[in-house]
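K.L.:
I need the structure of the sequence given here:
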Amino acid sequence: MAGGAFAVDTPNNGFAGKITLSIIISCIVAASSGLLFGYDIGISGGVTTMVPFLQKFFPDILRKAAGSEVNIYCVYDSQVLTLFTSSLYLAGLISSLGASRVTMALGRRNTILLGGTIFFIGGSLNGGAENIPMLILGRILLGFGVGFTNQATPLYLSEIAPAKWRGAFNAGFQFFISIGVVAAGCINYGTAKHTWGWRVSLGLAVVPAAIMTMGAFLITDTPSSLVERGKIDQARRALHKARGSSTDVEPELEELIRWSKIAKSVEQEPFKTIFERKYRPQLVMAFAIPFFQQMTGINIVAFYSPNLFQSVGLGHDAALLSAVILGAVNVASLLVSIGIVDRFGRRFLFITGGICMFLCQVAVSVLLAVSTGVHGTKEISKSNAVLVLVLLCFYTAGFGWSWGPLSWLIPSEIFPLKIRTTGQSIAIAVQFIVVFILSQTFLSMLCHFKFGAFLFYGGWIVVMTVFIIFFLPETKGIPLESMYSIWGKHWFWRRFVKEEAAQENLPSNIT
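P.N.:
I've put the predicted structure just below:
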């Protein structure tokens, strides 16, 4: 079947899949690391519209905005300003490439702790910045912190959650990202009129970092990670805690040990193993899913929504409030995703979200073209500016139930244990390098493409939706240890994944 939407007969391991209080607490604490990424996404765009911040670091932008004839698309076109935003993602790219080995050596939980600590230091530096180098250094440290947490957290959630509810628990990471965006928007709105407001906005990044880091001390690492590092007794205790004290965890522990032995028996470097032909489907997804997520344009809208809304005539306060509204819409749509992702599946959400986002991007482009003229020099009416906001709300909702949470979930659940951290590292690195390029070029592209920038992202949304329809099989409810089966039954990927290759990776008790 061309779409790959088939039923998969997966082995039933019989292990307890119930939700316990320990799992709920562990997943909430781990997912709260999304606050770090979300807070930064939400805070950056608002701070870059604050006059005291621009006066101190980027006075040229204020002079440009005061010009007699202003092209609404080009007011904020400054490479140094975009470097302030995008330097974090370049640092995140570098740290994510090393995070694979760190996650394997220290475990998922300790990597989250490390990321939170580094992020805390970076937030402190940004809040006290006196010059651009100090500002950029703080951003780089924030990037290192986010690189580690974005690597470890999706793995933690996918490994500790029961297979039946893995989608919902993993979506918690994107939920906290969205909460961070909304909180940042509210803080920007409250501090914008004060000369020291930008310091408060940037410096308060230490709060989510401190909350997450302290919370991480209360949870244990995943049983898979503990077994991988040879801590069998700790893994047994972690399983008892997660499954319930009355549950016999020995069969599950034995299977984890067997999987770990299989992983360790492969002497080849994981970064070489992952490029073997039989892992081609997972490798393609590790590149494609995070790449496509960024090509929806969502983070660009989040970074620069205050700049964008102020440019199209909503005013400074209204622009900041509009960014809060977009964040709130994202949170609401994520709740929808959490409720239905394990019922309707990943593909359904991807496809419906893609259709919604495409229609909204085209509508925004047409509206801006008609309202501001081909060159963007005509003044847009308040009613049309509000309509742009409404369309972007629908666009954000489409992202919130699809590419938002699922782009973290898919890469974290499709790889076998022996290359899981490596696969996740590649996925996060791809995400960071793409978002770095886009954030560094968006304001310039907006200046040159004008309303066509939204058509650019709309075209990519068509491409990614077609990719999902034809190349992503459904992973709903499939245990991580059985995920190999979906590729061998897919119309396209089965040519790469032979049955013999799958059997080589199976514990002896799985058939």
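K.L.:
C-alpha from now on. contacts and neighbour counts both.
P.N.:
Fine.
K.L.:
residues contacting the residue positioned nearest the centre of the chain?
P.N.:
Centroid-nearest residue in the chain, with CA atoms, centre = their mean: W408, separated by 5.6 Å. W408 makes contact with P154, N170, A171, F173, Q174, according to CA atoms under 8 Å, 6 or more residues apart in numbering.
K.L.:
wait, what's in contact with the residue lying closest to G107 once chain neighbours are set aside?
P.N.:
Counting by CA to CA, 6 or more residues apart in numbering, S225 is the residue found nearest to G107 once chain neighbours are left out, at 5.7 Å. By CA under 8 Å, 6+ apart, the residues touching S225 are M104, G107, R108.
K.L.:
In three-state terms, how would S225 be classified?
P.N.:
Assigned with DSSP: H, G, I helix; E, B strand; the rest coil, S225 falls in the helix class.
K.L.:
got it, and G376?
P.N.:
coil.
K.L.:
The stretch 401-511 of the chain: helices as residue ranges?
P.N.:
Secondary structure of the stretch 401-511 of the chain by DSSP state H, counting those that start in this stretch: the helices cover 403-413, 420-449, 452-471, 485-488, 499-504.
K.L.:
before we move on, back to that, could you check how far the residue nearest to the centre of the chain is from M285?
P.N.:
11 Å (CA to CA, to the nearest Å).
K.L.:
Sort out which residues of stretch 251-269 are buried, please.
P.N.:
Neighbour-count burial for stretch 251-269 flags E252, L253, E255, L256, I257, R258, W259, S260, I262, A263 (criterion: 16 or more other CA atoms under 10 Å).
K.L.:
for comparison, sequence B:
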Amino acid sequence: MKSVSHSVYFCAMVVAFGAFILGLDAALISGTIKYVSKEFSLSDMEVGAMVSAPGLAVLFALMITGYICDQIGRKKTLIGISFIYIFSAITSTFAPNYETLVVARFVGGFAFTSLSVAAMYIGEIAPSKIRGKLVSIVQVSIVVGFSAAYFINYGILMLSQSDLTWVSSLAIDTQTWRWMLGVEIIPAIIWFALLFKIPKSPRWLIMKGQEAEAKEIIANFDHDLSPEEEVAQVKHSLEIDPASKSFIASFKALFSTKLRKAVIVALTIAIVQQATGINAILFYAPTVFEQIGVGTDAAFLNAVVVGVVGVAFTIVAILLIDKVGRRPLLMSGLILASISLFVCHIGFKQATYQLTSEQIIEVKNEHGIEGISHMADITFETDIEFKAALRKNMSESELRAAESILLQNATNINVAVVMTGIMLFIIAFHYSLGPILWVLFSEIFPTGVRGVAIPVFAFISSMVSYFVQQFFPWLLNNVGAADVFMFYAVSGVVGFICLYKLLPETKHKTIEEIEAQLVAN
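P.N.:
Predicted coordinates for the structure are as follows:
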């Protein structure tokens, strides 16, 4: 029994490693923003485009992911995705200009479909008694990737500031951002190699009429039913579900009356997970922390803390999801997320900004900034007013170079309130919204439409994520941190209201039992 269990976990770990690379890719870019912006003199919208380029690409990729998965299988699709990660990582690292970097990251975004395919694959190989735990490994992998990237970024930042000879000889001090991005290359190659060691999805094999091979795989995975019973049950599900006959029929089935409840649940979770602003905080972590005036080094260190907290509470989710259930975790997480985001709103709303004459002289000597002497001892009530005043007297490149030190000197804010709000939100997200989205996506749709449904709703989630990433720098500088966090808080409240009556409990139920509960007759 031990070896059988190990086989299931091994496959889940290998497939979920792609989510680790996604997390690494997403968080590594957060450390490069300051350097790339300065080197290429980027505007807020250009920064947003650089960060969100993968989020835009994945929108196009998800349109065809379901079709590809159903045609060539989950395993081959994942192998193709891993190759894209390798290409993107290498091209991004050696990009000679901003345009090449954006294109390389855009191409890499096609690989971000690894999340939906991984959830689909794991959901199809996992016994129901541990399915929630196994699918949650995808979310653990993401946050471990984020955390690893924050550690790496901080470590490279510290090295770049050292006087070690080898640091200079390797150009870590002058090409800091390239070293940050280059870290992704090695794990991407490792994942590519590991994917050849996993079997095909047994449910996909049954859909393709390859029942003998499916039975062999099911026998190794300790399912609740015998291989023969499992195959018979899946075949019955496919026979009564005409959507399983073609990709077009599967897509049309999503708009049918009988799937309405499942679709509403999936749509709500897909939107709310990203509308609460998780990727604004994770993808721009050092930038967010610089807004409370802690300085660049402390901002990178706080990002490391965010990563560690995220990993810890995702593990908590894995331990609880098959015991407590999906619904209690999700509902409590939405409440805590909304409250914590509102706390951040209050913290930024009460902040004021003022530079003294001594601070202005210090910035002038260190960065050569002229023309802001008249701002001495003037109190600005919002970050918007303060940044607008700076922009009147500084170029975009000058502001990019000195923004961290200016905010550090000028910001008068209750750091403890904002930090508490951010950390509570990270906790809430990672034990609820983060892992549970992929678990529910893998559970609530019938086998015949899952290959289309998961990519469709992953597409919707990714679309919201793209807009959050693209416009966050602009919103931060034109709307203000307080109102941005207020919007995120309201999104959490709306999500809670929508899901409270609609979301059923799915723990310890087979996919077919969940289908019977959610699908209208």
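K.L.:
Report the TM-score for the pair.
P.N.:
Scored against TM-score structural alignment, normalised by the length of the first structure, the superposed chains reach a TM-score of 0.84; 454 aligned residues with a CA RMSD of 2.3 Å.
K.L.:
about what we covered before: in helices, which of the contacts of W408 of the first structure appear?
P.N.:
Per DSSP state H, helices hold the following members of the contacts of W408 of the first structure: P154, N170, A171, F173, Q174.
K.L.:
N150 of the first structure matches what in the second structure?
P.N.:
Matched to the second structure by TM-score structural alignment, N150 of the first structure sits across from L115.
K.L.:
how far away is the nearest residue to that match once chain neighbours are set aside from Q469 of the second structure?
P.N.:
Distance criterion CA to CA, 6+ apart; nearest residue to L115 of the second structure, sequence neighbours excluded, is A19 at 5.9 Å. A19 of the second structure sits 18 Å away from Q469 of the second structure, going by CA to CA.
K.L.:
again, but for F60 of the second structure
P.N.:
Taken as CA to CA, the span from F60 of the second structure to Q469 of the second structure is 17 Å.
K.L.:
ok, now A401 of the second structure?
P.N.:
Distance of A401 of the second structure to Q469 of the second structure, computed by CA to CA: 21 Å.
K.L.:
coming back round to it: so which of the buried residues of stretch 251-269 of the first structure belong to helices?
P.N.:
Counting by DSSP H, these contribute E252, L253, E255, L256, I257, R258, W259, S260, I262, A263 to helices.
K.L.:
Look up how far G353 of the first structure lies from the nearest residue to the last one once chain neighbours are set aside.
P.N.:
On the basis of CA to CA, 6+ apart, the spatially nearest residue to A263 of the first structure that is not a chain neighbour turns out to be K418, at 4.2 Å. Look at K418 of the first structure and G353 of the first structure: by CA to CA, they are 32 Å apart.
K.L.:
if we can go back for a sec, mind checking what the residue nearest to the centre of the first structure lines up with in the second structure?
P.N.:
So W408 of the first structure corresponds to W438, using TM-score structural alignment.
K.L.:
Heading C-terminal from the lengthiest helix in the second structure, find the next helix or strand.
P.N.:
What stands out as the longest helix in the second structure, according to DSSP H, is helix 2-40. Sequence order places helix 44-72 as the next helix or strand after helix 2-40 of the second structure, per DSSP states H and E.
K.L.:
what's the distance between that following helix and the middle of its chain?
P.N.:
Computed by CA atoms, centre = their mean, to the nearest Å, the separation of helix 44-72 of the second structure from the middle of its chain amounts to 13 Å.
K.L.:
Skip ahead from it and say which helix or strand is next.
P.N.:
According to DSSP H and E, the helix or strand after helix 44-72 of the second structure is helix 74-93.
K.L.:
helices and strands around that following helix, which ones?
P.N.:
Where contact means 3 or more CA pairs under 8 Å, 6 or more residues apart in numbering; DSSP states H and E, helix 74-93 of the second structure is packed against helix 98-109, helix 114-125, helix 176-182, helix 185-194.
K.L.:
quick one: which of those is nearest I318 of the second structure?
P.N.:
helix 114-125 (14.4 Å; CA to CA).
K.L.:
Show me the contact partners of the closest one.
P.N.:
Here helix 114-125 of the second structure has contacts from 8, 11-12, 15-16, 18-19, 69, 74, 77-78, 81, 131, 134-135, 138, 201-203, 218, 221, 438-439, 441-443, 450-451, 454-455, 458, using CA under 8 Å, 6+ apart.
K.L.:
can you check stretch 209-229 of the second structure too?
P.N.:
1, 4-5, 7-8, 125-129, 199, 201-203, 205-206, 230-231.
K.L.:
give me that answer again for 7 Å
P.N.:
The contact list for stretch 209-229 of the second structure (CA atoms under 7 Å, 6 or more residues apart in numbering) reads V4, S5, S7, V8, P127, P202, L205, I206.
K.L.:
Tell me which two in these are the farthest apart.
P.N.:
It's S5 and I206 that sit farthest apart of the contacts of stretch 209-229 of the second structure, by CA to CA, at 22.1 Å.
K.L.:
Out of those two, name the residue with the larger neighbour count.
P.N.:
Taking neighbours as other CA atoms under 10 Å, S5 of the second structure and I206 compare with I206 leading, 19 against 14.
K.L.:
how about the more buried one, what's its match in the first structure?
P.N.:
I206 of the second structure maps onto V227 in the first structure, by TM-score structural alignment.
K.L.:
before we move on, what about V449 of the second structure?
P.N.:
Using TM-score structural alignment, V449 of the second structure pairs with I419 in the first structure.
K.L.:
now that match, nearest residue through space, not along the chain?
P.N.:
P270 (5.8 Å).
K.L.:
Identify the residue of the second structure aligned to the one you found.
P.N.:
Correspondence of P270 of the first structure to the second structure, assessed by TM-score structural alignment: S250.
K.L.:
ok, that match touching V449?
P.N.:
Yes. Applying CA atoms under 7 Å, one finds S250 of the second structure in contact with V449, separated by 4.9 Å.
K.L.:
Neighbour count for those two, which is higher?
P.N.:
Remark: of S250 of the second structure and V449, V449 carries more neighbours, 25 against 22, as counted by other CA under 10 Å.
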